[in-house]
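> the sequence and its predicted three-dimensional model are supplied below.
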Amino acid sequence: MKTYTGRQYIKENFPDVLFDESRFTSGIPQKICFPQTAEDIREIAREAFASGTPLSIIGAQTGITGGGVPVDNSIAVCFSEMNAIAHVDMTDINAPVVYCQPGATLSQINGFLAEPSSYSCKTGQASILEPGLWIYPPDPTEATAQIGGTAATNASGARSYHFGPTRNHIASLSLVFADGDFSVVKRGFHIESTDFFSFLTESGKKHIVKRPAYQSPDIKNAAGYYSKKNMDLVDLFIGSEGTLALFAEIGIKLTKSPVFLGGMSFFPGRSMAFDFASFLRTESGVAAIEYFDESAIKFVRAKIKNGDIADIPNFPGNCAVYWEYIETSLMPFESRMDLWEKELLSKGSSFDATWSGFDKRELGFLKKFRHAVPELVNSAVAANKKNCPSVRKISTDTALPQENFSGTMEDYIALVEKNKLEYVIFGHLGDFHLHCNLLPKNNDELRRALLVYDDIMDLTIKNNGTISAEHGIGKIKTQHLCGMYGNEVMAEMKRIKSDFDPKWLLNRGNLFERPPDGIL
């Protein structure tokens, strides 16, 4: 295991470890470790526990909440060298499980599933997987994200509308606790009974944990510890943002790859696009419903004019809905086309105003465009930082109940425009979950953007929404987590944290601004 010590040495030689895509920083670790095995992680945890040193867990730094940003004088655990696809379990031939180390990236996993024989697995069972037959359904935008990070935040993507978020596809977690103890928790083996979980660790210690008394929101949500009646213990750790345990291995459940078709339909305005999305939600074959607002299309048009992006056809409308459809022999897309065309025409669009994705090449272009928009936003932020180093992107991750969605979105936009801020909106319309990206260019705009962000969080909470639907809370949104849940629920979350991490060493600063009195 490679280790490096000295804050100045780390600052000079590992600067990318110190911040994520948000460009938020929280300090410089005293030591940085690159484990390769579960035993390496346990060794690090035992050392930290004995000395009372916080552990900062570092993934690919694709997040935007500061969740993977180290705190000062911590020991940083970087998983970039712990990235093996270890073995395949074919016990259930209809749902194989692939066991990955936490540093394996989504791109690496997708490459493995496309050509399993090109990777060496310890069991040799990779050859059982037919190339291209299986997919890992969660498809977060960042293909460089590590599987450990996506499990830690319960990440989701476009197809999560149909397949659900990461937690729906995790079969097993190998856990290293704050004191270095170890346990493997498999889905279905530890279901909450009479409000309690119990499980054994490798040392023989029996953990009895009381389930949080609150219920997690029914809308798409990645804010705080998950809690539902009769829940599985696995789900408590998914989305816990590294605050309860470190992941040493993750078992991901595969799904047979369906036939995907897609399209991007353009509309004159926002309300017509939202109405078409309402129709799409009634269609059982729809796998994804994404949205690009008028602000996003205008932003991309400007980038095309400036030569920042090429090979984009003319936009036949002011905003767009990107959709994917799962075609089957019982429900071919052709059988739905007349109805879809009727719906499109009634909302100011048509198949003529739709970029098609009916073959692999066309669908690949649509997905490339979908990913290019947030990349262009990040490039614009980087350009702004050259002129004013203190600015950063301010991005929302809210989801809302259906009945409050349209009105609250209009309130968001009115608030941003009143403050004369550049903004770009896109996201997961199927789940009533859009990202409003604010792009401040100077310190005054940054100040206004932060105030607007706070107001948007207040509007979201007032309208029974969540402040984080997929990115997590990290270190940036902790004050709003308390606003969303209230003091009683926060006390329950802190109890869970203390049950697993009594010294509050793991990912200190995530979810909670500071440890309880007496910990430091």
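On my side now, so go ahead.
> every contact and neighbour count from this point should use C-alpha atoms.
Noted.
> and for the residue lying closest to Glu343 once chain neighbours are set aside, the neighbour number?
The shortest distance from Glu343 to any residue that is not its chain neighbour, by C-alpha to C-alpha, 6 or more residues apart in numbering, is 7.0 Å, and that residue is Phe276. Counted by other C-alpha atoms under 10 Å, the residues lying close to Phe276 total 21.
> to which secondary structure element type does Phe276 belong?
What DSSP: H, G, I helix; E, B strand; the rest coil gives for Phe276 is helix.
> which residue ranges of the stretch 1-150 of the chain form helices?
Residue ranges of the helices in the stretch 1-150 of the chain, as given by DSSP state H, counting those that start in this stretch, are 7-13, 38-51, 106-114, 147-153.
> what residues does the last one touch?
For helix 147-153, the surrounding residues in contact (C-alpha atoms under 8 Å, 6 or more residues apart in numbering) are 59-60, 100-106, 156, 166-167, 170, 222, 237-242, 247, 250, 470-472.
> got another, please set it beside the one above:
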Amino acid sequence: MEDTLIKELKKEHEDYLRDESRKIGKADSISFPKTEEEIISTLKKLKENKTPITIQGARTGIAGGAIPQGGHILNLMKINKITGMRYDKQTDTFYLKLQPGVLLTEIRKALKDKEFETSNWTKESLEALKLFKNSSPYFFSPDPTESTASIGGMAACNASGACSFKYGPTRNYIEALRVTLVNGDTLTLKRGEQNTLVRHFSLKTDNGELLEGNIPNYTMPEVKNASGYYTKENMDLLDLFISSEGTLGIITELEIKLLKSPAYIWGLTAFFSSEDKALKFVEKIRVESFPVAIEFFNNTALNLLRKEKENNKAFNKLLDMPTRFNTAIYIEYHGNNEGEIRNMIFNAGNIIKQCGGSEDDTWVATNPGAREQLHFFRHALPEAVNLLIDEKRKTNPNITKLGTDMAVPDSKLEEVMELYNESLKKGKLKYVIFGHIGNNHVHVNILPNNLDEYNRGKQLYSTWAEKVITMGGTISAEHGVGKLKINLLQQMFGKKSIEEMKTLKRLFDPENRLNMGNLFEW
């Protein structure tokens, strides 16, 4: 192996000690491999001293999963090629092969422009590309708010977003993986080819080594979930590595499934005079209509956006919001003809009226420009929260973003919202609530002014987690556990289940060197 692959960590690499959680870690060395072979060479070199390894993608995660706790940083952002395409004639479906460092923005652009760098593509891939260029448009449906996320990171935490209400999370669109294990051996996994027998599995590496073991025996909640190892009787082993947060192996290539793009995409933002009316609307719209996305913004969230629009030029694109707008619900519809999508919007309008809303207090976007304005509204809030927290950190550097990622069953939506609101008001804490309410998955962001409020906020999260778990919910619906929620994961599954996770990890990573500190303490 060339000595240049492993570099001593210097000042120029300090950004790689942090991710969007705003926490800062430590490391001794770093590498930026460009191929699977360079990853394997690096692993073999690091094995000599049993060096811990933190796997990184674009570092857009907010659970601290990419923060190193010493040892080596293996950053995958230079292994970033789209490597091929496949077409399934029976299902009229295209699949894209790509490396883990490819960004979501790059996937979207390539699919939109139908332009790819094909110098190393196989004959089969080139033939599929010819068909693709002559086909109707396709898209990749997982829609996380952070569009600069890497596809490897999205798979590692089973990322999802607004449109996951209809289309589901990243897991649903991964058809194959290549995974490099900590010892340098590799696995080739294809959906439908390697399954467990009840909960036992037998898996051969590409070098012929046999790995046998059991997947954990806990039952996952029946809600949108990204907490711990995926486990289910007679499951596809491909799913074990999706959402494993880099603790079992390193994803070096993926094959993702594409969907046909809808002919029409229209958006609608309905404003209500109270949160109660907005929640009734959510409960009604998701069973009586066919939205792709249902997003929520509470009153304090709208107030924060009003303030940013007034004081920050970066938020000038926000439309004016009268003070009578108390709570907002954003809905998106996809349709294949104009009549179909007009009926969807008309139906939504009737439901808005039934729930106490008004056409005068509703924004509708029927063209890309207007829809982009609504998308800007949806994405502006997380940015506003980050700016506010960064400002607080100038005087209190120990303050970090406090944002929940919990989800509950449909029947518990009003109960969990009442829990959040009442306990926050009782604690006299500033906060905003927004997110994917179609899946009963909202982000409560506490905005602490000092360390006392920060610590009280953290205690509240622990209390909420306990109650959400008893409701049949999850402590993480989309961002993963990382290093920041390991106590919550133990609350959710219990010590016995955590030990089962550790036993599984030992099979693939006996010395706990990959992404040490993610999911659980060793």
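Good, I have the coordinates. Just so we're clear, the structure is a prediction, and the values are computed from it rather than from any experiment.
> re the thing from before, closest one to Asp139 of the first structure among the helices of the stretch 1-150 of the first structure?
With C-alpha to C-alpha as the criterion, Asp139 of the first structure lies closest to helix 106-114 of the helices of the stretch 1-150 of the first structure, at 8.1 Å.
> now that closest one: which residue numbers in the second structure?
Applying TM-score structural alignment, one finds that helix 106-114 of the first structure aligns to the residue range 104-112 of the second structure.
> longest helix of the second structure?
helix 368-393 (DSSP state H).
> what range does the following helix or strand past it cover in the first structure?
For helix 368-393 of the second structure, the following helix or strand on the C-terminal side (DSSP states H and E) is strand 402-403. Mapped onto the first structure using TM-score structural alignment, strand 402-403 of the second structure covers residues 394-395.
> ok, stretch 470-488 of the second structure next?
With TM-score structural alignment as the criterion, stretch 470-488 of the second structure aligns to 462-480.
> surely Val321 of the first structure is in a helix?
No - under three-state DSSP, Val321 of the first structure falls outside any helix and is assigned strand.
> do you know how far it is from Ile191 of the first structure?
Counting by C-alpha to C-alpha, to the nearest Å, the gap from Val321 of the first structure to Ile191 of the first structure is 39 Å.
> those two - which one has more neighbours?
When Val321 of the first structure and Ile191 are compared on other C-alpha under 10 Å, the one with more neighbours turns out to be Val321, at 26 against 18.
> which one in the second structure is aligned with that one?
For Val321 of the first structure, the aligned position in the second structure is occupied by Ile329, per TM-score structural alignment.
> can you check His428 of the first structure too?
Checking TM-score structural alignment: His428 of the first structure goes with His436.
> quick one, what contacts the residue sitting furthest away from the middle of the first structure?
No residue in the first structure has its C-alpha farther from the mean C-alpha position than Asp338, which lies at 35.9 Å (C-alpha atoms, centre = their mean). Residues touching Asp338 of the first structure, when contacts are defined by C-alpha under 8 Å, 6+ apart, are absent altogether.
> for it, helix, strand, or coil?
Secondary structure of Asp338 of the first structure, reduced to three states by three-state DSSP: helix.
> ok, it to Gln108 of the first structure distance?
As judged by C-alpha to C-alpha, Asp338 of the first structure and Gln108 of the first structure stand 40 Å apart.
> same question for Ser156 of the first structure.
From Ser156 of the first structure over to Gln108 of the first structure (counting by C-alpha to C-alpha), the distance is 17 Å.
> ok, now Ile496 of the first structure?
33 Å.
> repeat for Ile44 of the first structure
Taking C-alpha to C-alpha as the measure, Ile44 of the first structure and Gln108 of the first structure are separated by 26 Å.
> same deal with Leu280 of the first structure?
Between Leu280 of the first structure and Gln108 of the first structure the distance, using C-alpha to C-alpha, works out to 32 Å.
> ok, Arg42 of the first structure next?
Using C-alpha to C-alpha, one gets 25 Å for the distance from Arg42 of the first structure to Gln108 of the first structure.
> now Met272 of the first structure
The gap separating Met272 of the first structure from Gln108 of the first structure is 39 Å, by C-alpha to C-alpha.
> what does Leu43 of the second structure correspond to in the first structure?
Residue pairing (TM-score structural alignment): Leu43 of the second structure is matched to Ala45 of the first structure.
> if we can go back for a sec, now do the contacts for the residue opposite the residue nearest to Glu343 of the first structure in the second structure once aligned.
Matched by TM-score structural alignment, Phe276 of the first structure corresponds to Phe281 in the second structure. Residues counted as contacts of Phe281 of the second structure (C-alpha under 8 Å, 6+ apart) are 351-352, 355.
> name the SS class of Ser284 of the first structure, please.
Assigned with three-state DSSP, Ser284 of the first structure falls in the coil class.
> skipping its backbone neighbours, what lies nearest His436 of the second structure in space?
The spatial neighbour of His436 of the second structure that comes closest, neighbours along the chain excluded (C-alpha to C-alpha, 6+ apart), is Glu295 at 4.8 Å.
> Ser136 of the second structure too?
Residue nearest to Ser136 of the second structure in three dimensions, not counting chain neighbours: Lys260, with 7.2 Å by C-alpha to C-alpha, 6+ apart.
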